[in-house]
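*Asks:* Could you look at this predicted model? Sequence included:
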Amino acid sequence: MVKSKDFFIFFLLLVLGLFFVYIYSNIKTTKEDVYNRIETDQIEQISTILNAVQRDFTTSLNIRNSDELLNAFMEEENAKKYEDIISLIMTANIKYAYILYKDEKNKFRFILDASKTDKASFYQKFDVTQNEYFDVYSTKKPVILKQKDIENLYITLLHPIIINNEVAALFSVDITTKIQDIILQSIKPLENFFIILIIVVVLFMAMIAMQLFHYFATRKRVFTDPLTNTFNRNYLEELQNVINLNNYSIAMLDLDKFKSINDIYGHQAGDFVLVQASKIFKASIRASDILVRYGGEEFLLLIHNRSGSALQVCERIKESISSRDYFYEGNEIGLSVSIGLHKHPALEKNLHEAIKIADKMLYNAKKNGRNRIEIYDEKSISEKNDSSKDISFVKEALDEDRVTCYYQPIYDYKKCEIYKYEALVRIIAADGRVVTPFEFLPQIKGTNMHYKLTQRILQIVFDKLKESKKNISVNINFSDLINADIEETIIKHLKSNPELASSVTFEILESDEIDDVELFKTKTNLLHSLGAKVSIDDFGSGYSNFKTIIDIEANYLKIDGSLIKNIDKNIKDYKVAKSIIHFASQSNMQTVAEFVHSKNVFDKLVELNVDFMQGYYISPPKATLIEKEELFDSVKAI
C-alpha cells in the first residue's frame, strides 16, 4: 500500500518550509522598510532646516539672484555667520554640509562650507561626476544620491536654493549613519535561525523523497506481476490489514480451458492470452477497483461500490472477453471467463475467508458449464429469511393506506412505443422502505386478507386507468376470480365504464391451481363479456394445458421469465419459446416476453418475432407511468 504516513510528513514539511520562507522574506522586507523610514525621516528633518536657513539669508542679505548670493558669501562675516547656523545640523551622522555654486563654465564651486573637518576654501572647485547635480537646476526639486555601501546608509542630499524661481545654488549634505548596522546586527540572528530551519526542512524533505522514490521504484517489483502488470499476491498481504471490505465486492475470475491453450499452442501463447485478457480486465473496471493476478490464469477483482453494480462489472468483463478474437501466430484462440462473485465480503471474518467463498462460486461456475457468473449474496439470503411479513403487516398497510402499485411498461418494439403497463403491488413499510410482494404474498395466500389486498389493488388500478387513459394489466389469481366480492367489484366498475373495460387486461397465472376448468372458462368469459382482455401469465411454468388455453380465448400469452432469461445461451429455452410464439400466433393470441434483462435477450426475441417485451433492460417498475423517452435508461447510462 502507498505509505500515506510518509506522504503526510512530506506534505507537512513542505508547508513548514514554505511558512519559514515566508517569514524569512518578511524579515528581509521589514528590514528594508525600516531603512527607508529612517532615511525619509532624516531627509525631511534636514530639508526643513535648510529651507529655514535659505529664507533667513535671502531675506536678511536681500539676495535676488545667484550673483548676489556669490557676492554675499564672499564677505567673511556673512560666510562665518551662516556656516555657524548650518553647523547646528552637524552630528555624528552628518559630517559635511556646504553650498555649491555653478559658475559660467558649468563648474561647481564651494561658496560656503560648514564642515568641521576637511573644510574647503571659498570658490574652491568641486568635481562632479553625476548628472543629478545638473538635473536639480532643471527640475528645481531635491535629489537624493545613494552611495553603494552595503551595511551603512550613505546618501547625499542635493537641495536647491531657489531665488526668484531660479536655482541659484545647491545645498549639499552628506549623511552617514550606523543605525542600519545596528538593526542588521539585531535581525541577523533571526534571519540565520530561519535559514537553518529552511535548510533542515529541505534536508528532511529530500530524505523522505528518496524513501518514497525507493518505495515506488521497488513497488513494481514487489507488488506487481511482471507479465500482466497487475498486482500480485504479495499485494494482498499488505492489503488485508487496511482494506475496508464494506466498500467492496469480491470476484474470482478464471480463464476457461486455459490448460488446453498451453498444451496445444505452447506456453508463449498462454502468456499472450494472459496479457490480452488482463488488458481487457483493466479496461472493464474503474480506477477505484483492484485487480490481482491470484495465480496462473486466475485473477482476483475487488470491485469498489462506487464503480456501480458489481454484477454489471462482472457481466461487462465476461462479454468483453468472449466477444474478442484472439490470434497467435495465425491461430485463432477461443476464450471465455468464469466468474465467482461475493457481493458482501464484509460479512466474513477477513479478506481470505471472503476470497474462499468467491473461489467456491468460481468452482460452481466452472461446474455449471463455464462462461458464466455465480453469485453468493449472503446478505440477500439473510434479508430474505428475515423479511417475510405476516398477515398483520398487510392489515396495517391496508388500514394506513400504504398499499400502492408500481408500473412496468410492456414495450412494442416494432412501433418503438409503450403498448401498456403492468401494475405490480408494493407496500410502503413504516420506515419508508418499498416492500415487494415476494415478502408478503406467500404468507397471506388463501386468506381473507389476500382478497382484501386484491380489492385494494383493483381500486388503485381502476383509478389510475381513469386518470391516465392508458392501458394497464393487473395480476389476478383463479381464487380471486371465483371470490364473490372481487367479482362484484369488477362487474360494478367495468359495466358502468366501458372505456375502462377496454383499457384493462387481467393477467391470470397459468401455474395457479385450477381445480374446476369449466368454472375457470366461465369466469374468463365473463371478463371478455365485460369488454376486458385476458392474458395467461407465466405461460410455460405450469402444466400448459393447451386445449384449455385455446378454449378460454385469451388475448395474450405471457411467456414465463424462466424460459426467457437464458434464451440467448440455452438452446432448449430458445426452442420452447419459439414453439410458444408459434402456437400463440396460430391461436390468434399475441405474446409478451417478460424478464428481458439484456440486449442479447432482446435481440433473440426480435429474432423470434415475439409481439411485446417487458423487463429491466427496457425499464424497471416505477411509481409513475413513464413515457417512451425514459425507456432503456440503463442502456443510455453506459
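*Replies:* Received, thanks.

*Asks:* Every contact and neighbour count from this point should use C-alpha atoms.
*Replies:* OK.

*Asks:* continuing past the one helix or strand N475 maps to, what's the next helix or strand?
*Replies:* Using DSSP states H and E, the element containing N475 is strand 472-476. Sequence-wise, the next helix or strand downstream of strand 472-476 (DSSP H and E) is helix 478-481.

*Asks:* Against that first model, consider the following:
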Amino acid sequence: MISAKQDNVKGNEFFDYLFDRQALLHYLNNFQKDKEVMILLFELEDLDEWFSIYSPNIVCKTGEEILSVINEILPPKAKFFQISDDKYCILFSSVDVRKGMEFAHILRALIIDRKSCTNLSELDVTVCSGLAIGKVECIIPKAFSALKYSKKILSKIYFLDVCDDNFKELQKKEIEWNILIKNAIHDGRIVPFYQPIYDNESKQITKFECLARLIDDDRVLYPFDFFPQARRMGFVRSITYSIIDNSFKAFVNNNFDFSINITEEDIRDTQMIDYLKVCCEKFNINPNRIIIELLEDIEFDDDNLIINNILILKDMGFKIAVDDFGYANSNFGRLIRMQIDYIKIDGRFIKNMNTNEMSYKIVKSITNFAKNIDVLCIAEHVHSKSVQSLVKKLGIEFSQGYFIGEATSNPTIKLG
C-alpha cells in the first residue's frame, strides 16, 4: 500500500516523521525490560481495494494525506512508526489508558468523517485500532492481539486489558496448539468421521457427512477445539485436502453419497476444485455422489468469485448444500442464484422444535420455502424419536443427528 522508511526519504519532507519497524525495536530496546509502555497499533483497511478503480497515485496520495493528518494530532512526544505495508503504531510517552482510548476514537472519527477535513481525499477507508499496555518484552505481541480483536467488533477499537503474566500464558497455549495441529497434519491425524444421513422416504441410510476430527493419543478433538487456531495458522486448506482424500478412499467401494464441508478459503481456491476433479477420476467416483457443503461462516455478499466457483462445481456434477440454514446464510435470492440442491436446516431450530413453538414454525417455514424452489431439506441435530416424528410430519426429506447415528471412524448404517 504505502511504503516509507525514514532512511530512504531524506528528500521527501512528508515522511520525515515516519519511522520504520527497526526504529521501533530500537526505541523499545533502549528501555529497561521492566518498563511499562503503551502502544496503539492501527491498520488502514480498504485502501488496497481502491487500486482496482483509481490510479495508484490517487490511492497513495489518500494514504499519505491520512498519515500526515495523524502526525499533526499526535500527543506530545509520541513516536509514529510504520511496521508493515498497512499497519502503523504510535508509541506514547506515558501510560494512560483513558488518553490512549480517546486518541483511538479521535483517529477513527477523523478518518470516517474526512469530508470535514478539506485536505483529505474522498476514498472510503476504515481504521482498526488495538491499544495495549505492557512491559517491553510483551508489548508488540499484545498490540497485535488487540488489533486482531478490534477487527471483530463494531467499534473497531479494542483495548487488551490483560496483565503480562496472563498474556504469556495465553501465548504458551497458542504455541502448544500450533505444534499440536502442525504435527497432526504432518502425521495424518486429522481425519474424517462419518455421520449417517437417513432418507425419510426410503427409510434407509443413503448418505454420510464427512466431519473433521483431530486424533491426539486417546483424545478425539472436534473442529470447534482446533479449527479456529488452524485457520489463524493458515492450515485450513491442508485440512480440507486431507478430508477430501480420506473420504474418497472410504467411499470408493460402496454406493453411498457423501458430503464434504468447504470453508471460505476452500471455495475461493480454484486448485481445490481441480483437486476434487482429480480425485473423482482417480477413484472413479461420479461427482453426483458428492455434496459440497458450504459452511455457515462463508461471507457470500455479492462475491462473484465464490458464486462462480460454486456454479463450476455444479457444472461438473457435484451437488451443493448450504449448512446451518436459518442464521447466517438465509438470503433466499442468493440460494436460487447458487442453484443449490440441499438446505441443511440449522440444528438450533431442529433440536427444540418438539418443545418450542417458534422453532417449529421456523422449521416449517424453511421447509415450505425449500419445496417451492425444488430444494431438498436435511434436518440436523435430530436427537430423539419425538423430533424425528415432527421432521417426518413436515415432509423433510432427510434426517441427521444422534438419533440416526453418531459420527464414527467408519461409515455404519445402524439406526439409533
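*Replies:* Cool, got the structure. What you are looking at is a predicted structure, and each value in this text was computed from that prediction instead of being measured.

*Asks:* V382 of the second structure is in contact with I396, isn't it?
*Replies:* No - with contacts counted by C-alpha atoms under 8 Å, V382 of the second structure stays clear of I396, the gap being 11.7 Å.

*Asks:* And the helices in the stretch 201-350 of the second structure?
*Replies:* With DSSP state H, counting those that start in this stretch, the ranges of helices along the stretch 201-350 of the second structure come out as 223-233, 236-251, 264-267, 270-283, 304-316, 332-338, 347-350.

*Asks:* Point out the most buried one among those helices.
*Replies:* helix 347-350 (a mean of 21; mean count of other C-alpha atoms under 10 Å).

*Asks:* so that one aligns onto which residues of the first structure?
*Replies:* Residues 561-564 of the first structure are where helix 347-350 of the second structure lands when matched by TM-score structural alignment.

*Asks:* Quick check: the gap between the residue nearest to I444 of the first structure when sequence neighbours are not counted and L239 of the first structure.
*Replies:* Residue nearest to I444 of the first structure in three dimensions, not counting chain neighbours: H450, with 5.5 Å by C-alpha to C-alpha, 6 or more residues apart in numbering. Going from H450 of the first structure to L239 of the first structure by C-alpha to C-alpha, to the nearest Å gives 52 Å.

*Asks:* thinking again about what came up before, what range does the strand holding N475 of the first structure cover in the second structure?
*Replies:* Strand 472-476 of the first structure maps onto residues 258-262 of the second structure, going by TM-score structural alignment.

*Asks:* how far apart are that stretch and its match in the first structure?
*Replies:* For stretch 258-262 of the second structure, the mean deviation from the first structure after alignment is 0.7 Å (mean C-alpha distance after the TM-score superposition for the first structure).

*Asks:* Quick one: residues in contact with that stretch.
*Replies:* 207-211, 240, 243-244, 251, 289-295 (C-alpha atoms under 8 Å, 6 or more residues apart in numbering).

*Asks:* how far out from the middle of the chain is that stretch?
*Replies:* 18 Å (C-alpha atoms, centre = their mean, to the nearest Å).

*Asks:* Please apply the same query to stretch 607-623 of the first structure.
*Replies:* 33 Å.

*Asks:* so where in the second structure does that stretch end up aligned?
*Replies:* Counting by TM-score structural alignment, stretch 607-623 of the first structure sits on residues 393-409 of the second structure.

*Asks:* buried set for the matching stretch?
*Replies:* Going by neighbour count (16 or more other C-alpha atoms under 10 Å), the buried part of stretch 393-409 of the second structure is 395-407.

*Asks:* Repeat that for stretch 254-263 of the second structure.
*Replies:* D257, F258, S259, I260, N261, I262, T263.

*Asks:* Please name the nearest non-neighbouring residue to the second one.
*Replies:* Of all residues not flanking F258 of the second structure in the chain, F208 sits nearest, at 4.7 Å (C-alpha to C-alpha, 6+ apart).

*Asks:* Distance of the alignment partner in the first structure of the one you found relative to H528 of the first structure?
*Replies:* Alignment note (TM-score structural alignment): F208 of the second structure maps to Y421 of the first structure. Distance, Y421 of the first structure to H528 of the first structure, using C-alpha to C-alpha: 19 Å.

*Asks:* what do you get for K565 of the first structure?
*Replies:* For K565 of the first structure, the distance to H528 of the first structure equals 31 Å [C-alpha to C-alpha].

*Asks:* One more: E513 of the first structure?
*Replies:* Distance of E513 of the first structure to H528 of the first structure, computed by C-alpha to C-alpha: 21 Å.

*Asks:* Repeat that for V592 of the first structure.
*Replies:* Distance of V592 of the first structure to H528 of the first structure, given as C-alpha to C-alpha: 19 Å.

*Asks:* coming back round to it: relative to F595 of the first structure, how far out is the match of F208 of the second structure?
*Replies:* According to C-alpha to C-alpha, Y421 of the first structure stands 14 Å off from F595 of the first structure.

*Asks:* ok, E406 of the second structure - contacts?
*Replies:* By C-alpha under 8 Å, 6+ apart, E406 of the second structure lies in contact with Q195, P196.

*Asks:* wait, is it part of a helix?
*Replies:* No - counting by DSSP: H, G, I helix; E, B strand; the rest coil, E406 of the second structure is not part of a helix but coil.

*Asks:* picking that back up, between the helices of the stretch 201-350 of the second structure, which one is nearest to Q22 of the second structure?
*Replies:* Across the helices of the stretch 201-350 of the second structure, the minimum distance to Q22 of the second structure, taken as C-alpha to C-alpha, is reached by helix 223-233, at 24.9 Å.

*Asks:* which outside residues touch that closest one?
*Replies:* Taking contacts as C-alpha under 8 Å, 6+ apart, the residues outside helix 223-233 of the second structure that touch it are E174, W177, N178, I181, A212, R213, L214, V236.

*Asks:* Selection in ChimeraX covering whichever of these are buried, please.
*Replies:* Selecting the buried subset of the contacts of helix 223-233 of the second structure in ChimeraX, with 16+ other C-alpha under 10 Å as the burial test, is done by:
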select :177,178,181,212,213,214,236
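
*Asks:* which of the contacts of helix 223-233 of the second structure are the two that sit furthest away from each other?
*Replies:* Distance extremes for those: the farthest pair is E174 and A212 at 20.4 Å, using C-alpha to C-alpha.

*Asks:* separation between F103 of the second structure and D216 of the second structure?
*Replies:* Look at F103 of the second structure and D216 of the second structure: by C-alpha to C-alpha, they are 46 Å apart.

*Asks:* P223 of the second structure too?
*Replies:* Relative to D216 of the second structure, P223 of the second structure is positioned 13 Å away (C-alpha to C-alpha).
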